[in-house]
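Enquirer: Structure for this input, please:
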Amino acid sequence: MQAWQVHEIGEPSEVMRYEDVPRPTPGDGQVLLRVRAANINFPDVLMCRGQYQVRPPLPFTPGLEICGETEDGRRVIANPALPHGGLAEYAVADEAALLPAPDALDDAEAAALHIGYQTGWFGLHRRAGLAAGETLLVHAAAGGVGSAAVQLGKAAGATVIGVVGGAAKADIARRLGCDVVVDRRSQDVIATVKEATGGRGADVIYDPVGGDAFTQSTKVVSFEGRIVVVGFASGTVPAPALNHALVKNYSILGLHWGLYNTKNPELVRHCHERLTELAAKGAVKPLVSERVPLGAAADAVQRVGDGLTTGRIAVLPDLAEGTAA
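Expert: Reported below is the predicted structural model:
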């Protein structure tokens, strides 16, 4: 089969190699899946760079979420078991963790309903307790993680403020349903958010960026507000001033979604049921900005790492080379 392999640590475009390798052999409790669609996540970039908390042995195949097909024909969503990731024609996954792919979504959308939307649901509902009528601020609102949080916030009845970088991403954030869009490249984020909220600030802030975005969050979070930390796409891990959190009376909440798979997997299934219901009603629909063939995956991973994409890029092994949608 064809698969992308990482033999050394570095930039994705430099270290990912497209190779002919044997199909992976499932271990105990695992199943072989034909990959129908794989979505690229920022952790794929970090794994290539050796900067992710999970460091699979070399060589490994990136690709953390897929829509796949079992040998008995079931269409499922899965997190492949590394080192046999999803940027390949076949992957393996733990059978107990397979989730049914929603009928309302195509393969690329179904794969994208997993990590980003599960992270959003757990962050907004399990950790922050977002309530209808509250104001939610989402950093990187046009990205894969941010776009999911925007849709989930609107589905929960919140007023959503989206922060983006650039006019094109601002247009996408508006189409996603943001009530207010702030272009950090041309607007003062702090002043604009304060004006939009009448000086009160946002009740919940969803931050997959870190760095300057976190600093801005601390200045626009409301009394008894909650900042949900889900990642550091900026490359800078902030060091929060806890005296500031004390004086302003806000909470800083960390979220490592993957931990729920081992600590409380039933909650993951419960979340998937809720997401499937929302998808069936049309309340959420993953933003898949591109669909590319397997041979174009390394370039796509690099573009995600360079911050040049919106939503999710889906890799479709059955898509003819030289085509994209």
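Enquirer: make it CA atoms for all contacts and neighbour counts henceforth
Expert: Will do.
Enquirer: so how far is the one helix or strand residue 314 maps to off the chain centroid?
Expert: Using DSSP states H and E, residue 314 falls within strand 312-316. Averaging C-alpha positions (Cα atoms, centre = their mean, to the nearest Å) puts strand 312-316 13 Å from its chain's average.
Enquirer: Next secondary structure after the strand or helix carrying residue 181?
Expert: Secondary structure from DSSP H and E places residue 181 in strand 180-183. Heading C-terminal from strand 180-183, the first helix or strand you meet, by DSSP H and E, is helix 189-196.
Enquirer: who does that next one touch, helix- and strand-wise?
Expert: strand 180-183, helix 212-220 (3 or more Cα pairs under 8 Å, 6 or more residues apart in numbering; DSSP states H and E).
Enquirer: What sits closest to residue 178 if chain neighbours are left out?
Expert: residue 160 (5.2 Å; Cα to Cα, 6 or more residues apart in numbering).
Enquirer: Could you list the residues in contact with the helix or strand where the one you found lies?
Expert: Taking DSSP H and E as the definition, one finds residue 160 inside strand 159-164. With contact meaning Cα atoms under 8 Å, 6 or more residues apart in numbering, strand 159-164 is reached by 133-142, 150, 153-154, 170, 173, 177-184, 189, 193.
Enquirer: and what of stretch 19-26?
Expert: By Cα under 8 Å, 6+ apart, the list of residues contacting stretch 19-26 reads 1, 2, 3, 4, 5, 32, 84, 90, 91, 92, 93.
Enquirer: Mark which of those residues are buried, thanks.
Expert: 2, 3, 4, 5, 32, 84, 90, 91, 92, 93 (16 or more other Cα atoms under 10 Å).
Enquirer: In strands only, show me those.
Expert: 2, 3, 4, 5, 32, 90, 91, 92, 93 (DSSP state E).
Enquirer: So which elements touch the strand holding residue 314?
Expert: Looks like strand 312-316 contacts strand 30-39, helix 107-112, strand 288-293 (3+ Cα pairs under 8 Å, 6+ apart).
Enquirer: Can you lay out these as TSV showing distance to residue 118?
Expert: Shown next, in TSV, are the helices and strands packed on strand 312-316 (distance: least, Cα to Cα, whole Å):
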stretch	distance to residue 118
strand 30-39	14
helix 107-112	10
strand 288-293	16
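Enquirer: Which one, of the ones you listed, ends up nearest to residue 229?
Expert: Minimum separation from residue 229 across the helices and strands packed on strand 312-316 (Cα to Cα) falls at helix 107-112, 20.4 Å.
Enquirer: I'd like the structure of this one too, to check against the first:
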Amino acid sequence: MRALLCKQFGPPETLVVEEQPTPEVGPKQVLIDVQAAAVNFPDSLIIEDKYQLKPELPFSPGGELAGVVNTVGNEVKHLKAGDNVIAFTGYGAMAEQIATDANRVIPMPDGVDHVTASAFVMTYGTTYHALADRAALKSGETLLVLGAAGGVGLAAIELGKALGAHVIAAASSEEKLAVCREHGADETINYVEEDLKDAIKARTDGRGVDVVYDPVGGDMTEKALRGTAWRGRLLVIGFAAGEIPKPPLNLALLKGCSIVGVFWGSFTQREPQENQKQLKQIFTWLAEGKLRPHVSGTYPLERGGEAITVLASRKAAGKLVIKPQE
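Expert: Alright, predicted model coming up:
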């Protein structure tokens, strides 16, 4: 089987496609024929040894996939060959096949194609956990989404609307903001053309926003924090800008606001039952059409490095997906 391999830590252009042996399947594992593997920001970090998960070389990037079960280990009872599934593997998904622990695999919802399924759970699972659980976003509150045209950003817009919030989307171009409006944003901010703090003030009559969804980091974080309302909540999702911000903590004191960390991967392991409840809700909304994952491009395995580069450079709207079988 073919796999996109990281054989030495470095940028995406160092990745290579090579033939690999079919993975062996342990008693509690399943072998999956990968039909689609979503590209996520951690993929750009793990190949440069900048991520908390540090696999041994060589390895394939890709932590989220959809595919078809090929073989099941003799202790696996809830899955069988031929099942359409979604899996969360941390790495290894950008290959034609992957063997992974069965407890990392869930059935794929009916009526959903593999590409959509591969791009759904990590993005929407993270975001629902952030908004509904960590921020306790309430109907009628105002939500500001930074990096709003990215995969998690668009998920935040849709889930914010599903939870009854007034959503302000912030992004770096009018083209990206048009996509945000298509996904339900009530108002938009181009933070290249406007100062973010001033724009927040103008769009909230000086009150500020109740919740900030921040997957960007960098200098945007402090500006957004300054734009929060009393008892506001700033959600730390990630650092796509590359810089981990160090906001003045006196802002949290003066505003009575909270800076809240969101680590969905750890949450799924520490609180699996609560995670299942949250997944049930987002699957229900997906079936009802309230959530519409936006996949802006699909790539064959040979162009996997290119896809990671596009996502890491923040040039993609929505999600990008690798199709290893093409």
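Enquirer: returning to what we had before: give the aligned range of the strand holding residue 181 of structure 1 in structure 2.
Expert: The aligned range for strand 180-183 of structure 1 in structure 2 is 187-190, by TM-score structural alignment.
Enquirer: Next, the buried residues of the matching stretch.
Expert: Under 16+ other Cα under 10 Å, the buried positions of stretch 187-190 of structure 2 are 188, 189, 190.
Enquirer: which residues touch it?
Expert: Against stretch 187-190 of structure 2 from outside (Cα under 8 Å, 6+ apart): 167-174, 177, 180-181, 196, 199.
Enquirer: Mean distance of it to its aligned residues in structure 1, please.
Expert: In the superposition with structure 1, the average deviation recorded for stretch 187-190 of structure 2 is 0.8 Å (mean Cα distance after the TM-score superposition for structure 1).
Enquirer: corresponding residue for residue 153 of structure 1 in structure 2?
Expert: Checking TM-score structural alignment: residue 153 of structure 1 goes with residue 160.
Enquirer: what helices or strands is the lengthiest helix in structure 1 leaning on?
Expert: If you go by DSSP state H, structure 1 has its longest helix at helix 265-281. Identification of packing neighbours for helix 265-281 of structure 1 by 3+ Cα pairs under 8 Å, 6+ apart yields helix 115-121, helix 260-263.
Enquirer: Pick the most deeply packed of these.
Expert: helix 115-121 (a mean of 24; mean count of other Cα atoms under 10 Å).
Enquirer: equivalent range in structure 2 for that helix?
Expert: Taking TM-score structural alignment, helix 115-121 of structure 1 hits residues 122-128 over in structure 2.
Enquirer: Please apply the same query to stretch 283-302 of structure 1.
Expert: Going by TM-score structural alignment: stretch 283-302 of structure 1 matches residues 290-309.
Enquirer: residues in contact with the matching stretch?
Expert: Contacts of stretch 290-309 of structure 2 (Cα under 8 Å, 6+ apart): 3-4, 12-17, 39-41, 43-44, 94-95, 116, 119-120, 151, 154-155, 158-159, 162, 183, 282, 285-286, 316-326.
Enquirer: Now, of these, which are buried?
Expert: Buried among those by 16+ other Cα under 10 Å: 3-4, 12, 15-17, 39-41, 43-44, 94-95, 116, 119-120, 151, 154-155, 158-159, 183, 282, 286, 316-324.
Enquirer: Count residues in the vicinity of residue 89 of structure 2, would you?
Expert: 18 (other Cα atoms under 10 Å).
Enquirer: Aligned counterpart of it in structure 1, please.
Expert: Using TM-score structural alignment, residue 89 of structure 2 pairs with residue 80 in structure 1.
Enquirer: Grab the nearest non-local neighbour of that match.
Expert: residue 93 is the one closest to residue 80 of structure 1 (Cα to Cα, 6+ apart), at 4.6 Å.
Enquirer: quick one: contacts for the one you found?
Expert: 26, 30, 31, 32, 33, 78, 79, 80, 81.
Enquirer: so can I have a markdown table of those showing distance to residue 219 of structure 1?
Expert: Listed next are the contacts of residue 93 of structure 1 as a markdown table, based on distance: Cα to Cα, whole Å:
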| residue | distance to residue 219 of structure 1 |
| --- | --- |
| 26 | 50 |
| 30 | 47 |
| 31 | 48 |
| 32 | 49 |
| 33 | 47 |
| 78 | 38 |
| 79 | 37 |
| 80 | 39 |
| 81 | 40 |
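Enquirer: Residue 56 of structure 1: which of those is nearest?
Expert: For the contacts of residue 93 of structure 1, the nearest to residue 56 of structure 1 is residue 81 (9.8 Å; Cα to Cα).
Enquirer: got the buried residues for stretch 166-179 of structure 2?
Expert: 166, 167, 168, 169, 170, 171, 172, 176, 177, 179.
Enquirer: For the third one, give its distance to residue 46 of structure 2.
Expert: Pointing back at residue 168 of structure 2 there. 31 Å (Cα to Cα, to the nearest Å).
Enquirer: quick revisit: let me have the buried ones among the contacts of stretch 19-26 of structure 1 in a markdown table, adding distance to residue 257 of structure 1 as columns.
Expert: Supplementary listing: those in a markdown table, determined by distance: Cα to Cα, whole Å:
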| residue | distance to residue 257 of structure 1 |
| --- | --- |
| 2 | 30 |
| 3 | 27 |
| 4 | 26 |
| 5 | 26 |
| 32 | 24 |
| 84 | 21 |
| 90 | 25 |
| 91 | 22 |
| 92 | 21 |
| 93 | 18 |
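Enquirer: As a check, name the ranges of all helices in the stretch 1-150 of structure 1.
Expert: For the stretch 1-150 of structure 1, helices defined by DSSP state H, counting those that start in this stretch occupy the ranges 12-15, 42-49, 107-112, 115-121, 144-155.
Enquirer: and of the ones you listed, who's closest to residue 70 of structure 1?
Expert: helix 107-112 (13.8 Å).
Enquirer: residues in contact with the closest one?
Expert: 36-39, 65-67, 77-78, 101-102, 285-288, 291, 312, 314-316.
Enquirer: so is residue 199 of structure 1 in a helix, a strand, or just coil?
Expert: Here residue 199 of structure 1 is recorded as coil under DSSP: H, G, I helix; E, B strand; the rest coil.
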